[in-house]
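Participant: What follows is a predicted protein model with its sequence.
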Amino acid sequence: MSTPARRDGTPDRRKPARGGSVDRAVRARAAQSAERGNTSRGVRIGKKSPGAQKATPPRQVAQPPVVSNAKPARRQNVASAESGNHPKLPWGEGERLQKVLARAGVASRRAAEELIAQGRVEVDGLVVRGQGLRIDPRHAVVRVDGTRVVVREELVHLALNKPKGWQSTMSDDLGRPCVGDIVAERVAAGQRLFHVGRLDADTEGLLLLTNDGEVAHRLTHPSYEVAKTYLATVRGVVDRAVGKRLREGVELDDGPAVVDRFQVLELGEGRSLVKIVLHEGRKHIVRRLLSAVGHPVVRLVRTDIGPVALGNQRPGTLRVLGRDEVGKLYEAVSL
């Protein structure tokens, strides 16, 4: 085969170029293969612009540790209340908190506003700092400085010093003097009162009366363990062994019974004055216990029920419980 000549007649010694559709198809497949390979490695195919520099991976910058300002779950309710997010009643319902506190005898309305601003008032377990919160006094649980405040106007709580010989009933078919005679005016005015527990006719001292049936029930139920304190004058000289035996438990006709505390206060002339504290309320429980250990009761006076004390209140008189007494009474029975 002869070498092709240039136009000027000299031999053309350049390498023959590949031509034809076959060569173009081969080059296209090679380009596609290279593009797929580069794409799988995260390389973008394209023309390189003039002056472009080689891409470098971004420099890793150390991030500061994340500090959470979230409060523990047990504080979330308090924080919500302090922020003024206490659940509100529909417009026009309920009463303003400061007015309710003033009516309950906590403080004047202006002083109640200061208590709220100082964060000393709680409603349903939430601290309230904002003014103007409206509550439903029938259902809201209000506390000031941690002490329950009973804000329902219709509730009555009374302390009676029951005299000896009076019956612990609201009426008596035999015409004997009873508790109902002392509160007759209140009953006539429409108050329905319950006496908390009973005292037998020969036992004198503190008897509570209320129109809150739930409180009356809980105060007498042994599961709430509300302590009752008695002073008993008994026959004989009481020694230390008696107190130990009572605290360990004494078997009675209706089952074992124990006292929470026992103390000898006075001894003399064949009699002893003792102090006994227990939370049971079975019939004649104190008299039966002391008789079982050989010291029959001569005189028995109940002086305390939970946080309420008889003090120097005269026999046959009534007094309205103070706000703090009522609050502690409700706390004692988990209300």
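Facilitator: All right, it came through fine.
Participant: going forward, measure contacts between C-alpha atoms and count neighbours the same way
Facilitator: Fine.
Participant: which ones are touching residue 232?
Facilitator: Contact analysis of residue 232 by C-alpha atoms under 8 Å, 6 or more residues apart in numbering lists 273-276, 297-301.
Participant: Next up, a structure to set beside the first:
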Amino acid sequence: MRNDPYVSGGIRLQKVLSQAGIASRRAAEQMIQDGRVAVDGQVVTVLGMRVDPERQAIHVDGERVILDETKHVVLAVNKPVGVVSTMSDPEGRESLTDLIGDYPERLYHVGRLDIDTSGLLLLTNDGELANRLTHPSYEIPKTYVARVHGEVKGGVRRQMLSGLELEDGPIAADAFRVVDTFGDITTVEITVHEGRNRIVRRMMDAVGFPVRELVRTQFGPIHLDHLQPGTTRRVKGNALTALYGAVGL
């Protein structure tokens, strides 16, 4: 759609922003005049432009405006150990569908966690969002907490951040820190943006600290927080906007 106030059909842009709770109609008009609003990547400065909120992407100050959260379904799931990261399993093992029940929307799982890893998984009905969140070019960070045997000293952190050579190529952590040490068990936090199979376990193996327990605590801007194992929550509001913004939608 052109940046043209006389395009027929659709809803006036300032009305859409007002209905989405971004600002009052008058304040939305000022945002448009100030060049703070874009439609399908094009900055709009003309008042009265009509848009189709069902089909067009609207951004304010670079943040995606989610116009109808009922149509953008994203679920955060705390996957327990032993559950496979698929919607069904031919071997009859517990799957993600068993955790969410008969959800009315068709949902895609965003990436995977291996069967021995617990923590945050995202499910969505938006195929393009799922594709972008897992595509390497968007470099979406994922944070894990791992428990290992022994004391993890400073040299390990340097190795993890400077890079390791694995059988399928080099890899470096985006962030690494020791959380605590209790007896013979050390807890570490690792952030990576690659999604290679069992990547955190293989990295820790490479530095001599095989993982005993692994939990994913964050995927992009979405945190596990206090979500209990085997339960889900709907991602809404600012968190949903941040998730779309992370992949340029």
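Facilitator: Perfect, thanks for sending it. The structure displayed is predicted, hence computed values, not measured ones.
Participant: okay if I get the contacts of residue 232 of the first structure as TSV plus distance to residue 81 of the first structure and secondary structure?
Facilitator: Formatted as TSV, the contacts of residue 232 of the first structure follow (distance: C-alpha to C-alpha, whole Å; DSSP: H, G, I helix; E, B strand; the rest coil):
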residue	distance to residue 81 of the first structure	secondary structure
273	52	strand
274	49	strand
275	46	strand
276	44	strand
297	55	strand
298	56	strand
299	53	strand
300	49	strand
301	46	strand
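Participant: residues contacting the most centrally placed residue in the first structure?
Facilitator: Nearest to the mean C-alpha position of the first structure, by C-alpha atoms, centre = their mean, lies residue 125 at 6.2 Å. The contact partners of residue 125 of the first structure, taken as C-alpha under 8 Å, 6+ apart, are residue 141.
Participant: Name the nearest of the contacts of residue 232 of the first structure relative to residue 91 of the first structure.
Facilitator: Taking C-alpha to C-alpha as the measure, residue 301 is the one of those closest to residue 91 of the first structure, at 52.4 Å.
Participant: In the second structure, what stretch matches stretch 279-287 of the first structure?
Facilitator: The aligned range for stretch 279-287 of the first structure in the second structure is 193-201, by TM-score structural alignment.
Participant: how about residue 334 of the first structure, secondary structure?
Facilitator: Under DSSP: H, G, I helix; E, B strand; the rest coil, residue 334 of the first structure falls in the coil class.
Participant: So what's the residue count around it?
Facilitator: Residue 334 of the first structure: 10 surrounding residues under other C-alpha atoms under 10 Å.
Participant: What is the equivalent residue in the second structure for it?
Facilitator: Correspondence of residue 334 of the first structure to the second structure, assessed by TM-score structural alignment: residue 248.
Participant: just the contacts of residue 232 of the first structure now: which is nearest residue 157 of the first structure?
Facilitator: In terms of C-alpha to C-alpha, no member of the contacts of residue 232 of the first structure lies closer to residue 157 of the first structure than residue 301, at 20.7 Å.
Participant: now the closest one: how far from residue 274 of the first structure?
Facilitator: Per C-alpha to C-alpha, to the nearest Å, residue 301 of the first structure is found 11 Å from residue 274 of the first structure.
Participant: Not counting its neighbours along the chain, what's nearest the residue of the second structure most remote from its centre?
Facilitator: What lies farthest from the middle of the second structure is residue 6; by C-alpha atoms, centre = their mean that is 37.8 Å. Using C-alpha to C-alpha, 6 or more residues apart in numbering and skipping residues adjacent in sequence, the residue nearest residue 6 of the second structure is residue 49, 6.9 Å away.
Participant: Is it correct that that neighbour is in contact with residue 15?
Facilitator: No: using C-alpha atoms under 8 Å as the test, residue 49 of the second structure is too far from residue 15 to be in contact (10.1 Å).
Participant: May I see the ChimeraX selection of the buried members of the contacts of residue 232 of the first structure?
Facilitator: In ChimeraX, a selection of the buried entries from these looks like this (16 or more other C-alpha atoms under 10 Å):
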select :273,274,275,276,297,299,300,301
